[in-house]
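Sequence unavailable; structure follows:
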């Protein structure tokens, strides 16, 4: 893989975060594993790292729910990172009684978490994603939006604004607002919705190309075939962006009686779905075995990590929760070799130290328990 810029965490400090009153970990390796019993707090450490980028973290938890039980309701995550040989300090957290998540970089308050994307791109794979291919379309849209955010930092705000505009339109329809008022809001919905759809389609196209460029023979993880499908995308096929906006506006205007009766907007990219197929077997991922689905998902995340590096120039930090336990020894070794070749920092969790025996020699393994983490053997 071509060398790209790569941020590396050298210190992680948690305060009032989940089960940790205070935890500080010094890090020196690119491959890091946290080992401990279920419930020891391994995933909480990965979640903390996930807050060092834009978004709501790997659990999408309410900020108030993250604070340690018995604490004062506030929490924080701080990190020292090295990027281009320069050390930077990243910090984020929430304070009791103060709305929203605060972000600070090198001591300066930032307006939003999107500023963190200049320093780190963070991707993750967690057990909750195991049902991605069989679950509701909303889960796959959210997954696709996170993939898009990693290569298009403006996408998160775009999606948030689009969803907010949709909620406003539904409320106005319910309240019987004037046509003029609705038309003005629908212009905003159409503009944002079209931009969201185009960004998603670009990500799918780039990822599809990235996957197809990889050799099929000898691949440890099966290749996925991707498409973004929905009535919205079907209607907008071959239209320019401006024509799509105009057409969406007409759809919204014509659909007002139907949408008012339904209590929701029944046309738009908020109803589209990411379709995934097992390429070699030419069958829907949802019909593949549980093991094949897991392998497809791992392959998809690895391909996206490569795409993120290629598009942004910044190799992402990867968070892999309990991923090794589902793989046989040969596939585990192949996964670790692939992760090492990506060049970015990787954090993994597992209940058994033996799961990480095939890690490269310079890797670090931390034992987690009793609300602490220390290097294995230390």
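All right, it came through fine. Quick caveat: nothing in here was measured; it's all calculated off a predicted structure.

Only C-alpha atoms from now on, for both contacts and neighbour counts.
Noted.

tell me the contacts of the residue nearest to residue 152 when sequence neighbours are not counted?
Using CA to CA, 6 or more residues apart in numbering and skipping residues adjacent in sequence, the residue nearest residue 152 is residue 199, 7.9 Å away. Taking CA atoms under 8 Å, 6 or more residues apart in numbering, we find residue 199 in contact with 148, 152, 155.

which of those has the most neighbours?
residue 148 (24 neighbours; other CA atoms under 10 Å).

Closest to residue 208 out of the contacts of residue 199?
residue 148 (13.1 Å; CA to CA).

can you tell me how far that closest one sits from residue 158?
The spacing between residue 148 and residue 158, counted by CA to CA, to the nearest Å, is 11 Å.

Compile the contacts of residue 199 into a markdown table and extend it with columns for secondary structure and distance to residue 192.
A markdown table is the format used below for the contacts of residue 199 (DSSP: H, G, I helix; E, B strand; the rest coil; distance: CA to CA, whole Å):
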| residue | secondary structure | distance to residue 192 |
| --- | --- | --- |
| 148 | helix | 15 |
| 152 | coil | 15 |
| 155 | helix | 10 |
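
Of those, which is the nearest to residue 370?
Proximity of the contacts of residue 199 to residue 370 (CA to CA) peaks at residue 148, which lies at 37.4 Å.

My guess is that closest one contacts residue 155. True?
Yes - Residue 148 is in contact with residue 155 according to CA atoms under 8 Å; the separation is 6.7 Å.

Strands of the stretch 51-200 of the chain, residue ranges please.
Along the stretch 51-200 of the chain, counting by DSSP state E, counting those that start in this stretch, strands occupy 75-83, 86-94, 102-105, 108-109, 122-125.

Ok, which of those comes nearest residue 64?
Checked against CA to CA, the stretch from the strands of the stretch 51-200 of the chain lying closest is strand 86-94, at 7.8 Å.

Can you pull out the residues in contact with the closest one?
Residues contacting strand 86-94 (CA under 8 Å, 6+ apart): 51-52, 63-64, 74-82, 100-107, 116.

Could you measure from the residue nearest the centre of the chain over to residue 87?
Note on the chain: the residue nearest the mean C-alpha position is residue 146, at 3.9 Å, using CA atoms, centre = their mean. For residue 146, the distance to residue 87 equals 27 Å [CA to CA].

In addition, the following structure is provided for comparison:
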């Protein structure tokens, strides 16, 4: 397998997106820092980039809520990038009340958002993720599914189909549907559950291997131990996919009464969890200090960026919102050096340009203000 193709945004234009009426910015560097006061629109720029891939974007916002307040029409994001197909132009937008985004690639309408994954993969780390290890399991499942989607473009559709079929089963149970009707729904549910669980398990294995390989680099980020856990995964050990499907169908039949009383399906990969441990201290990540949890998360995201580059054959674009401010100078310098070594394009935000003093000379620092976006001039 050859070296991954280097993917990089060259320009970005926003229209009626969040606080921006109209703005365009050139991004002619691998490492880009966006510096400005709180509320200036730095994270909004990252969110615009996250709309250029499959999924709901880094804020998981409703499409109508992204439109600039008082705007008469919808919003749009346009980008020019260098990627697997050379220079490519991507446009994403939404009209008020429309059921989804309109996506155009080199002037042609895209069949689905999954087509965006052929051109670029976008990863992100946000302050809202700082409580990932202590929050509910559902947050960790969504985090893991985003990781899987970056390496397996079909995963998003499988997860959506699984959730839709689970809702259908719950509805049939609530309405007192016949056993034959439930048999038909559960026959659809079982292979979807197995496919989703297997994709998650494979990605976790790839991440485990990459995290182990990071030990040789001497990075100042603690090594994380990760595992996919749950009753479904425990049963899956040692079983083939077809055997697991049969077992899950039998379980669903046996638990219809319990699930009807609960009002939901209580067994399956939709109840699984991503378990993360601080290996050096042999403790759950949830019990580590706030700083250690942040460092664990950064190490995990760096490992995922490498896995994505290898499996997708292209380097991802990485969005880091307010990461530098929460690292000590040594870890901050090490992070910048590692990002440069990986050859990724990375967009970072911060309120103080001094946080980015250790960026390589060829990096770009932009000032984000209500008046617009411009190159940062020291002093």
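Arrived safely, thanks for sending. Note that the structure is a prediction, hence the values are computed from the model and not measured.

and residue 242 of structure 1, how many neighbours?
12.

swap that for residue 332 of structure 1, sorry
Residue 332 of structure 1 has 21 nearby residues by other CA under 10 Å.

just checking, it touches residue 339?
No - at 10.5 Å, residue 332 of structure 1 and residue 339 do not qualify as touching, with contact defined as CA under 8 Å.

which stretches of the stretch 1-150 of structure 1 form helices?
All helices of the stretch 1-150 of structure 1, identified by DSSP state H, counting those that start in this stretch, fall at 42-50, 63-66, 137-151.

buried sites along the last one?
By 16 or more other CA atoms under 10 Å, the buried positions in helix 137-151 of structure 1 come out as 137, 139, 140, 141, 144, 145, 146, 147, 148, 149, 150, 151.

go on, the shortest one?
Taking 16+ other CA under 10 Å as the basis for neighbour counts, the residues of helix 63-66 of structure 1 that come out buried are 63, 64, 66.

In a helix, residue 222 of structure 2, correct?
No - read with DSSP: H, G, I helix; E, B strand; the rest coil, residue 222 of structure 2 is coil and lies in no helix.

Return the residues in contact with it.
Per CA under 8 Å, 6+ apart, neighbours of residue 222 of structure 2: 278, 279, 280, 292, 295, 296, 299.

which residues sit in contact with the closest residue to residue 311 of structure 2 other than its chain neighbours?
Leaving out its chain neighbours, the residue that sits closest to residue 311 of structure 2 by CA to CA, 6+ apart is residue 151, at 6.0 Å. Residue 151 of structure 2 makes contacts with 203, 307, 308, 311, 312, as judged by CA under 8 Å, 6+ apart.

Just the element for the first one, please.
Per DSSP states H and E: residue 203 of structure 2 is located in helix 179-214.

how much does the helix or strand following that helix stray from structure 1?
Heading C-terminal from helix 179-214 of structure 2, the first helix or strand you meet, by DSSP H and E, is strand 224-229. The superposed strand 224-229 of structure 2 is, by mean CA distance after the TM-score superposition for structure 1, a mean 0.4 Å from where its aligned residues fall in structure 1.

For strand 224-229 of structure 2, buried residues please.
Neighbour-count burial for strand 224-229 of structure 2, counted by 16+ other CA under 10 Å, picks out 224, 225, 226, 227, 228.

Now tabulate the residues you listed in JSON lines and tack on distance to residue 31 of structure 2.
Formatted as JSON lines, these follow (distance: CA to CA, whole Å):
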{"residue": "224", "distance to residue 31 of structure 2": "26"}
{"residue": "225", "distance to residue 31 of structure 2": "29"}
{"residue": "226", "distance to residue 31 of structure 2": "29"}
{"residue": "227", "distance to residue 31 of structure 2": "32"}
{"residue": "228", "distance to residue 31 of structure 2": "33"}
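
now, which of these sits nearest residue 24 of structure 2?
residue 224 (39.0 Å).

Show me what the closest one aligns to in structure 1.
Under the alignment (TM-score structural alignment), residue 224 of structure 2 pairs with residue 224 in structure 1.

Tell me who's in contact with that match.
Contacts of residue 224 of structure 1 (CA under 8 Å, 6+ apart): 211, 276, 277, 278, 279, 296, 299, 300.

Also residue 10 of structure 2?
Contacts of residue 10 of structure 2 (CA under 8 Å, 6+ apart): 26, 27, 28, 79, 80, 81, 82.

Relative to residue 339 of structure 2, how far out is the nearest residue to the second one once chain neighbours are set aside?
Nearest in space to residue 27 of structure 2, with sequence neighbours left out and distances taken as CA to CA, 6+ apart, is residue 10 at 4.8 Å. Counting by CA to CA, the gap between residue 10 of structure 2 and residue 339 of structure 2 amounts to 18 Å.

do residue 164 of structure 2 as well
38 Å.

which of these two has more neighbours?
residue 339 (18 against 12).

State the helix or strand in which the aligned partner of that one in structure 1 lies.
Residue 339 of structure 2 maps onto residue 339 of structure 1 when the alignment is built from TM-score structural alignment. If you go by DSSP H and E, residue 339 of structure 1 is part of helix 329-342.
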